[in-house]
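K.L.:
Based on what follows, work out the 3D shape:
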Amino acid sequence: MLRTSWNDGWQFGPLVSVHEAIRVAAPSENVVTLPHDALLADGRAAEGSGGPQNGYFLGGRWSYEKQFDAPEVWERTRVAVQFEGVYRDATVYVNGAFAGQWANGYSGFLVDITPFLNFGQSNTIRVDAQAGDDSRWYSGGGIYRPVHLIVGDLVRVVPQTLRISTPDLDSDLATVITRAEIVNDEPITRTLDVRVDITDGDGVAVAGERGRITLRSGETLPVQLRAYIREPRLWDLDTPNLYTATITVSHDDDVLDADHTTFGVRSLSVDPVRGLRLNGRTVKLRGAAVHHDNGILGAAEFADAALRRAVKLKAAGFNAVRSSHNPLSVAMLDACDRLGLLVMDEAFDMWTVPKSGDDYSRRFPEWWERDIDALVAKDFNHPSVIIYSIGNEIIEAGTTHGARWGRLLAERVRALDPTRITTHALQGMYIARDKIPELRAEVDSDSTVIKGLNDYLGQVTQLMERVMASDLVGERLLEPASTLDVVGLNYGDSRYAVDRTDFPNRVYFGSESFPTRIDEIWRIVTDNDNVLGDFTWTGWDFLGEVGTGRHVYPEDAQVHRAPYPWIAAVCGDIDLIGDRKPMSFYREVVFGLTDVPYVAARLPRADRFVIEPKAWTWSDVTPSWTWETAEETPIHVEAYSTGDEVAFILNGEEVSRGPVGQKRPFLIETEIPYRVGTLEAVAYRNGTELARNILATAGAASHIRIDADSDELRGGSGGLVHLEISLVDESGVRCFGPDTQLEVSLTGPAVLQGLGSANPVTEDDFRSSETMTYRGRALAVIRGTGAAGPITVTVHAVGYPDTIVSLAATGDSARS
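P.N.:
Reported below is the predicted structural model:
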């Protein structure tokens, strides 16, 4: 089959009634290149929008149209369009005729457009979509993931049926089973030769097999071939080796069709004694739950954006990603395959009971099987995927009928893919929702006085722990847990010890947890073989659910969801543009991945109010030693270390030393008089220095530094280069302030796809060429047009010399 990128030249506009117009826009107007986030383009408002849950973005209904030629040679082919994701309720028309639809906004789907084509003429495809009052977070909208055109022979491999498994393997030999469906749409019976060739990451042939299949007219049958790789290179976290399998269908040496896929050779098992084992080695999941948006790019998904996210997540110490709460993109799966990140891919955030006014629950009873099928078809050949999740915090999960739905879902997954683990992210607050008032009264009766939102979140943490450990939840967990291979619990670590005796064969993991409790949780994970790991909420900050982890002081509104113009949740270890926050460094220390101490500070308030880490909110500290305050002002300083002691050295003089872990494991706090210069944190263990870290006072910001993740723009119109922008002084030290307005311009075959900062309280338009830095940082994303040539990007700010970056667009075709 011929599979090509089909992302260029789409006309875009609001969906209008056929009584008003057929065409969305004139041929030269509103032309966009996919992926495209329609919701991002529609803007935000305090009133009449989706509210705090979706970042105050306005909902909408949109149409995309594309004109294309269908050559006469296509008359003896089958033509389909593959959509990786359209949010949501996608309806596809070809030349005005209904051709297909898909309800779920996160599933990939295929539409056969052959019956509707006018061969030898120009044709029009239209895709309608909508979003609004249907999501608990920023969903994006429109055709936000790539689109492909597939043209196949009448005798062909059925798209998305090529599947590779490796059921038997050791260091000497790996059995590789290749399975695919072949269809014969010719009017005669055909006997066909089928061949499978396997190559390694260097393109060297390592195995192969051939067979034969006979198909009657109109018949579709599976073909399965076994091949054997000698001395296989296993796919693992540190050595993510990949192979490519190519299946070819031919007759008398005439190739009729071919398809290919990458895959990895690895084994996977789980039990309560040895835990999760990858290639026979126990692995604890250091997990990050992530939503699907790309910050300033909105929901639009690109291979380069996904790869950048995966690189930064792994560099921060994570070895696993949970898609929250919808199927992960193909681009992100490819990145995880390539880098060695494990994936828990999640199907649904709701089943039959809604969480929003017009969400997927209305479509679930009719569509769930097709969505599960699409999930497994997408994931099957990705070695990174180890767990399927059938749902997140499903409201009806603790009821008998809800548990029955869970069984149907789990069995559907197992029937399609018995090689992986099935789970469900269960939440006690939903399972016991009818008893919450009673349980809350117990917590209220023995809690301290609630002085504000920070104290309230602490009480919520206690309530969740008590609910999850209750006998009621234990009883109601029995049926839904029994449908699963492993049990995922959101904020449910208090359940592990309770069930250790009654359910010694039950295997758990934390599918979602408070980031501020990682020190306690990780001790539980490492001490219990039947607890596989933990996924924090969240690994990367996201749009919507605004203000979840924000710092709330007495003068601020004491509400959980923040008011407009808040745009982000601010509960991620990594912020909207990819910078690690202090919580991330604390987590890395807890995981035992570094002995280098992390040091940060905060300016004390006149009222000496301190925000203690609770729920999703970490302490309000910054890795800076540049403060607008008088010298000798006491500054709160904290360091995170695996050592047992940390010394603080100010301008060469030791000014403080103390033990680690008195208040919280791996933490030491102190007050140090502010003096311009350098502050070092030196970690010790048993009197021996482990490592040290330093903060330096920044001078006045003097220039703009740009760090590009590549100097080449590849991948055609889907390729990206990320430019990380920093305000720095003459020595290159980052300046956290004052912030300044930036303007980005460019020349050459590229466009500015996105520009913005990690500021969670902003009215900046990420599609604009101007933005304000936030704590001295911003991000510009450059996208290719498909043409080759030099690109010049200029960043301008008043009072700074222009900074210019030169890139080269290679003009290679877009990834497909």
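K.L.:
Please make it C-alpha for all contacts and neighbour counts, starting now.
P.N.:
Noted.
K.L.:
Break down the stretch 1-150 of the chain into its helices, ranges please.
P.N.:
Assigned by DSSP state H, counting those that start in this stretch, the stretch 1-150 of the chain shows helices spanning 38-42.
K.L.:
tell me the SS of residue 406?
P.N.:
Of the three states, residue 406 takes helix under DSSP: H, G, I helix; E, B strand; the rest coil.
K.L.:
Distance check, it against residue 422.
P.N.:
As judged by C-alpha to C-alpha, to the nearest Å, residue 406 and residue 422 stand 11 Å apart.
K.L.:
Please enumerate the shared neighbours of those two.
P.N.:
residue 390 (C-alpha atoms under 8 Å, 6 or more residues apart in numbering).
K.L.:
To what extent is the nearest residue to residue 802 once chain neighbours are set aside buried, counted in neighbours?
P.N.:
Nearest residue to residue 802, sequence neighbours excluded (C-alpha to C-alpha, 6 or more residues apart in numbering): residue 796, at 4.9 Å. Counted with other C-alpha atoms under 10 Å, the neighbours of residue 796 add up to 18.
K.L.:
for comparison, sequence B:
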Amino acid sequence: MRFLLVFFCCLELVAFSSEAQPKAKSAETRQLLNFDKDWKFILNPDEAKIKSQPESLSWRSLNLPHDWSIEGSYSETNGDWQSGYLPAGIGYYQKKFNITDEQLEKQVSIVFDGVYLNSEVWLNGHFLGKRPNGYIGFTYNLNKYLKKGENEITVKVDHSKPLSGRWYTGSGIYRHVWLKVTDPVYVNDRDLQIQSDVDEKNAKVSINLNILSEQAKATSSTLKIDILNPEGKIVKSTTNNISLKSGQNSQNYVFDIISAKLWSIEHPYLYKVKFSISTKGKVVDEYSLNFGIRKIEFSGEWGFKLNGENTKIKGVCLHQDAGLFGVAVPDEVLFGRLKQLKFMGTNAIRTSHHPFPPEFFNMCDSLGMMVMDEAFDGWEVAKAADDYGNYFDEWWKQDLTDLVLRDRNHPSVIMWSIGNEVRKPTVETQTKLIDLIHQLDPGRPVTQGGVDPTRGMKGDEAITNLDVKGFNGDGEEIGVYEKYHNAFPNVPMIGTEVPHTYQTRGVYRTKTNWRRRDFPAPWEINSKQAGKMGGLAEKVFPIEDLSKEEVFPEEQTTKYYNDFKFIDIPNFQPWSGNLFYQSSYDNATVRSSARKAWQHTLELPYVIGQFRWTAYDYLGETNQWPSRMANFGVIDICGFPKDHYYLYQSLWTDKPMVHMLPHWTHPGKEGVVIPMVVYTNCDEVNLHLNGKDLGTKPYLGEQLVWDIPYQPGELVVTGFKGGKLVAKEIVKTAGKPAKIQISTTEKSMTADGKDVLLCEITITDEQGVPVPQASPLLSFKISGSGKIKGTDNGDPLDLTDYTSSKRRAFKSKCLVVIQSTEELGNIVLEASGEALPTTSLKIEVK
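P.N.:
Modelled structure (predicted):
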């Protein structure tokens, strides 16, 4: 995959491995074989024929990962506003594969990184097991039913009850699948634990491992352990003769690392530990794992320290879907998103609200991105009718154990979260979750987002059982942090979901909009709170209007787009016109502006930091039909940054920057005063319009605002530090739409059938200036060694199928994703539109 946005190229970062484990060097040691290719799939089949007459069914050939819901069409009859109006159902997957005589003598397992949801698996007609959780991976040993030659895996995915989440969940085998082959004597990577104790410059590394022997008799073997630095040089090594009984064999080793290199946000230094087991002079198993050495500390007085340095968490909450990919997100797309967030200044991710794929943690390790690893959304009581709460009692211990054992060796993971705004929680359940994590991983704290049952679900009457107290929306309210800290000064605190601000790319309103009053959420409408602030007015941080009268009254939503036509939205309430699009000024929110929430966090040393809701727009949790997504992201669903992206850059980074908003193309508003806002981290900023100096303003932590009577032309903003020019941005008035611009960072792809290229489409005038309000219907055509994977534009009210080769531009932009085939050659992408000349892009596939 090639990354769309130019600033991805500005970051030189350590490469990551998308595999859960490295591949073995020879057939004599373990193999981890990618099992994604050449599956068959059928949706909603006659299930009686799956076993009796599978050949009579209309199977479709595909490669994994696969999300069938994202391939469907939006309909008000599909699910609800939470799940996102895309189809669910029951899907079957089958794959034939061959096993050799040599492999039959090994231990063979199949590893699923994630199947949504209620999966059942058979090998050669024999049932292997069922897992209801759609987010945690699982493994089945195949030896009992494996045979030489052709074998067949069948997987049933039951998502027939679509109300299974409070967001878009997707459907299918949407993560990687692996075939794992080991000798009967092997390192059990599931039980491996690496811990480090840092003392100034030196570290003590403890390694606890379990060697499994599937042989009936005791075996004499040799275990060699090497610790290597990133250059491959061995820094510590030990070789030991060991006697292995049948079953589990625990081994414990301690290594002193002198002048250890520490893993940090700026320098994510990774060591590698390599295990080698030999029997009778022959290497029978090799396994290696990256790990980092770092020290984390938490305090109710001073917050959080990483390697002894006080550090504020600049975090974002992240859902796992990625627009037109659904939840079957290519590794490189996920990696690109994390790099984009890193460039914004983000240093931490909250995995909202479930386990993320294994490769995510490898990426975060390599990027220096910290992680709050979240296990569950709710507990015993379902929050959506058909969600995991229906299975919690039976499966919580298995699933939580699998999560902690899988992720505890990643240096990026700094804390665990056991829930989010849990419905009807109990102290008993919270306690058993905390206790299990402390047993499996005593070195990290446990937190929880929102409702904390040890406080009676409101107020501050009792101290929390949690190691770190988490605050969701109430953390945005005046005095909440201070009141809790005064009552319990020894408890560390963090904003697990702070703040909740909204914005739609390219939309601006100068009057402050509060959600409850101006664009209420479905639950606020249902509870009769909508249209007024009620008791919230005294709790929120005030946001001044940018003008007395609304400058952009035309920014009202009255229609949505589907089947290539506009359809009226019934408007029955005073807030209806504001409901689906929100302002890109920092003035559309629940309780606080983004900048005020961060200022408040900085003012309080005992608040560890915050995780804003959210990083990207995400599918589901909509403002009811016909909206398809939530507008919380600082980046839209296509990956196009909104103005909030640059707001956070100004707050979270040191590299000098300036950013102006809104655009400067407002035909018909000549002479109307436009509030021009500048975000910066410079000492002072100067603004010019058409060569006229509009003045210089010092940056004192607040956004800078110039009220400018509109006239077409050129705005130039310059930023200064220490009197020196260090940053500059130019915004020009656009003419009429005249060209289609296609932007990518690469002109070649890999002929592997899975490489994807993101193409940013922009409507410009004759001079190449983007036309902010341009929204022509565009058609895309491809020839050669590729296909159109999908299209999107970031518009919450555009319900066009993602697989369509036609797409309207939204606020001048849309996205086309190309996927390569396995054939060498070229791809030509053509883009054409209403009264616009055809544009083409040639891509080499090699």
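K.L.:
Superposing both, give me the TM-score.
P.N.:
Remark: TM-score between the superposed chains equals 0.83 [TM-score structural alignment, normalised by the length of the first structure]; 719 aligned residues with a C-alpha RMSD of 2.7 Å.
K.L.:
thinking again about what came up before, which residues are in contact with the aligned partner of the residue nearest to residue 802 of the first structure in the second structure?
P.N.:
The alignment partner of residue 796 of the first structure in the second structure, by TM-score structural alignment, is residue 831. By C-alpha under 8 Å, 6+ apart, the residues touching residue 831 of the second structure are 740, 778, 779, 780, 781, 838, 839, 840.
K.L.:
And for residue 498 of the second structure?
P.N.:
Counted by C-alpha under 8 Å, 6+ apart, residue 498 of the second structure has contacts 471, 472, 473, 475, 476, 597, 610, 611, 612, 613.
K.L.:
distance of the nearest residue to it once chain neighbours are set aside from residue 658 of the second structure?
P.N.:
Closest residue to residue 498 of the second structure apart from its sequence neighbours, by C-alpha to C-alpha, 6+ apart: residue 612 at 4.6 Å. Applying C-alpha to C-alpha, the value for residue 612 of the second structure to residue 658 of the second structure is 22 Å.
K.L.:
ranking the contacts of residue 831 of the second structure by neighbours, who comes first?
P.N.:
residue 740 (25 neighbours).
K.L.:
so who does that one touch?
P.N.:
If you count contacts by C-alpha under 8 Å, 6+ apart, residue 740 of the second structure has them with 761, 762, 763, 764, 831, 832, 836, 837, 838, 839.
K.L.:
again, only this time at 10 Å
P.N.:
761-766, 768, 770, 778, 812-813, 831-833, 836-840 (C-alpha atoms under 10 Å, 6 or more residues apart in numbering).
K.L.:
do the same with residue 272 of the first structure
P.N.:
486, 504, 505, 506, 507, 508, 528, 529, 530, 531, 532.
K.L.:
Please list which of those residues are preserved in the second structure.
P.N.:
By both residues aligned by TM-score structural alignment, their matches' C-alpha atoms under 10 Å, the contacts of residue 272 of the first structure still in contact after alignment to the second structure are 486, 504, 505, 506, 507, 508, 529, 530, 531, 532.
K.L.:
Buried ones among these?
P.N.:
Buried by 16 or more other C-alpha atoms under 10 Å: 486, 506, 507, 508, 529, 530, 531, 532, out of these.
K.L.:
Give me the aligned partner of the first one over in the second structure.
P.N.:
Read that as residue 486 of the first structure. Under the alignment (TM-score structural alignment), residue 486 of the first structure pairs with residue 468 of the second structure.
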